[in-house]
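In: Sequence and predicted structure below; questions after.
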Amino acid sequence: MNRKQTVIFGIHAVESALKQRPRDIRVLQLVEGRDDRRLNALAGLARNQGVSIERVSKDTLKEMSLGRHQGAVAVMAGASVGGAKKELLEADLPELIAQQDGPGLWLVLDGVTDPHNLGACLRSADAAGVTAVLIPKDKSADITPVVSKVACGAAETVTLVKVTNLARALETLKQAGVWVYGMAGEAEQTLYDVDLRGSVAIVMGAEGDGLRRLTRETCDGLVKLPMLGSVTSLNVSVATGISLYEVVRQRSLVAN
């Protein structure tokens, strides 16, 4: 394997790449000797998109991927995965805000470094219809093949904004009328006590350390999820999904 090559692997991630970024795929590699409906569907999609197909051995796919490939690996033409539909920088944030039609929903990840957590957060963000996900350029997981696999296609659809200064980016959101709420276990009020029907940003802290001091101080308020059992915290990706869907729930009540 050429270590400079980047790949996307897994049925859902490869399917999303074929639909969203076919020109970035150098070749689609499918395991040989398997008559599988899902793999055949990928092959048909690749042919329609003009993507070359190779049938290769299980050992070859195992070497190419970094996890459970499910018989499909897309070898990308670029030097990095860069899977996001729109990967923007902090300077693009004001224009992105201005383009928002209706209440925005922003997910801010303050230093999530585990690629599995980032992928799961992107998957929840896509499902909840977030406007964009903000992550720091440094001290954060990047979009890697593992992230793309865990995200099940969301890495190719979610708008991702990489910011140099997270606190400054939060101030930009606040100046545009976005209410910024940081998730913190020591908060006095729960997420369910807050009106989330307007434009809001949900800020999640890093695994273990939580929100950084400056991030915490920049938020309009701190909220928490009620913990009714013996555990004192949730995995960041689980907490993200719960928090985003509380926003969805409140807004659905208004719509109905």
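Out: Great, that's in hand. Being a predicted model, the structure only gives us computed values, none of them experimental.

In: alpha carbons only for contacts and neighbour counts from here, please
Out: OK.

In: All the helices of the protein, residue numbers only.
Out: 11-20, 37-49, 58-64, 93-98, 115-128, 145-151, 166-175, 213-218, 236-255 (DSSP state H).

In: So which bits of the last one are buried?
Out: So the one you mean is helix 236-255. 236-237, 239-241, 243-248, 250-251 (16 or more other Cα atoms under 10 Å).

In: likewise the fifth one?
Out: Within helix 115-128, the residues that qualify as buried are 115-126, 128, counting by 16+ other Cα under 10 Å.

In: That helix - contacts with which helices or strands?
Out: helix 145-151, helix 236-255 (3 or more Cα pairs under 8 Å, 6 or more residues apart in numbering; DSSP states H and E).

In: hmm, who's touching stretch 166-176?
Out: 90, 93-94, 97, 110, 135-136, 163, 179-180, 214-215, 218-219 (Cα atoms under 8 Å, 6 or more residues apart in numbering).

In: repeat that with 10 Å
Out: With Cα atoms under 10 Å, 6 or more residues apart in numbering as the test, stretch 166-176 has contacts from 90-91, 93-94, 97-98, 106, 108-111, 134-137, 161-163, 177-180, 199-201, 203, 212-220.

In: Okay, buried residues for it please.
Out: Those would be 166-167, 169-174, for stretch 166-176 by 16+ other Cα under 10 Å.

In: And it, how far out from the chain middle?
Out: 20 Å (Cα atoms, centre = their mean, to the nearest Å).

In: likewise stretch 237-246?
Out: 13 Å.

In: this is the other structure I want to compare:
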Amino acid sequence: MAANNRRMSGKKGAQVGSGGKRRRALEGKGPTPPAEMRKGHAKQRIAQAQARRAQGRPQQRRGGPKGTSEMVVGRNPVFEALRDGVPATTLYVQQFIDNDERVRDALRLAGERGNIHLMEAPRPELDRMTNGLNHQGLVLQVPPYEYAHPEDLAAAAYDEGADPLIVALDGVTDPRNLGAVVRSVAAFGGHGVVVPERRAAGMTAGAWKTSAGTAARTPVARATNLTRALEAYQKAGIVVVGLAADGDREIGDLEALEGPVVIVIGSEGKGLSRLVGETCDFRVRIPMPGGAESLNAGVAAGVVLYEAARRRG
């Protein structure tokens, strides 16, 4: 038996009890690296975002797929979009168009931007591009909006030495409400807005217009799943506060607004969805002695953000 054992030990290949691994593969790989060095970990993404900002490099946005290109059609809508700073890539002008005041103003504003292509096109081509809408000879192409990642909003706040102040929208489908929220966030020193990827308003030309230019400096992040995004914020030490008509306390009594906080605002009709409401650390209400049942998202955001800014000094 001893001789037989010696012959077996001299064979090439895996040893008994090795699980099919050679000796070198069984050696330890050292201590687990810190979270900031683990590929795909949330803390690594935050650290990378902070490094990019420190180096002055453009921030990479990872909030899911980009939106689709949008066409603004009609003389007044095109003029207003250009006047209000809506991003645009190309202004299409119909051949032999009647050169009235709105056309001249639109061409002037596009020329002043310096980065908008002016393209002349026959009417049938514009009809095809707009699916037969009444374009009145002017069509403005708006590029897809590049959304941030929800974690980048918190990272940017901490990078500035501030506690995050973020607004998340749950079921808000009107782009004008989104634009109004973006404007309020910018006005009261917030760090961005989070919207769900589905069944929610996106950063369209209408949202840009309502934001009155503040969308250029206030990031909007898109979450594949809003509940999970809120849970990730909670794990990072950020308090999640939901606005609800049946909240158990008033917004003026909430000390959590003084620290890192995400304020969740639901739709005017349905309020917060069940899962989002259950995820919130607090459910608070805005006192309305006048008897109104609810406020739209833009107004509600302004009220809460003012209170947060007042408490933060």
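Out: Arrived safely. The shown structure was predicted, so the numbers you read here are calculated from the model rather than taken from an experiment.

In: rewinding a little: want to throw the helices and strands packed on helix 115-128 of the first structure into CSV with distance to Val194 of the first structure?
Out: Converted to CSV, those look like this (distance: least, Cα to Cα, whole Å):
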stretch, distance to Val194 of the first structure
helix 145-151, 28
helix 236-255, 10
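
In: Can you give me the neighbour number for the closest residue to Ala74 of the first structure other than its chain neighbours?
Out: Using Cα to Cα, 6 or more residues apart in numbering and skipping the chain neighbours, the partner closest in space to Ala74 of the first structure is Leu28 (4.5 Å). Look at Leu28 of the first structure: counted by other Cα atoms under 10 Å, it has 25 neighbours.

In: Leu28 of the first structure contacts Val14, correct?
Out: Yes - between Leu28 of the first structure and Val14 there is a contact at 8.5 Å, judged by Cα atoms under 10 Å.

In: Quick check: neighbours shared by these two?
Out: 7-8, 22, 42, 46, 72-75.

In: could these go into CSV alongside neighbour count and distance to Pro145 of the first structure?
Out: Shown next, in CSV, are these (neighbours: other Cα atoms under 10 Å; distance: Cα to Cα, whole Å):
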residue, neighbour count, distance to Pro145 of the first structure
Val7, 27, 6
Ile8, 31, 5
Pro22, 22, 16
Leu42, 21, 18
Ala46, 21, 19
Ala72, 28, 13
Val73, 25, 10
Ala74, 29, 10
Val75, 21, 10
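
In: So the counterpart of Ala186 of the second structure in the first structure versus Gln100 of the first structure, what's the distance?
Out: Matched by TM-score structural alignment, Ala186 of the second structure corresponds to Asp126 in the first structure. Noted for Asp126 of the first structure: a distance of 16 Å to Gln100 of the first structure, by Cα to Cα, to the nearest Å.

In: need the contact list for the spatially most central residue of the second structure.
Out: Taking Cα atoms, centre = their mean as the criterion, Ala221 is the residue nearest the geometric centre of the second structure, at 1.1 Å. Shown in contact with Ala221 of the second structure (Cα under 10 Å, 6+ apart): 61-64, 146-153, 168, 192-197, 202.

In: Narrow these to those that are buried.
Out: Of the contacts of Ala221 of the second structure, these count as buried by 16+ other Cα under 10 Å: 61-63, 146-153, 168, 192-197, 202.

In: out of these, which are inside strands?
Out: Of these, the ones assigned to strands by DSSP state E are 168, 193-196.

In: from those, which single one is nearest Ser9 of the second structure?
Out: Distance to Ser9 of the second structure across those (Cα to Cα) is lowest for Pro196, with 61.4 Å.

In: what residues are up against the counterpart of the closest one in the first structure?
Out: In the first structure, the residue equivalent to Pro196 of the second structure is Pro136, according to TM-score structural alignment. Residues in contact with Pro136 of the first structure (Cα under 10 Å, 6+ apart) are 89-90, 108-112, 142, 161-167, 169.

In: what does Ala88 of the second structure give?
Out: Per Cα under 10 Å, 6+ apart, neighbours of Ala88 of the second structure: 69-72, 81-82, 110, 113, 115-117, 140-144, 205.
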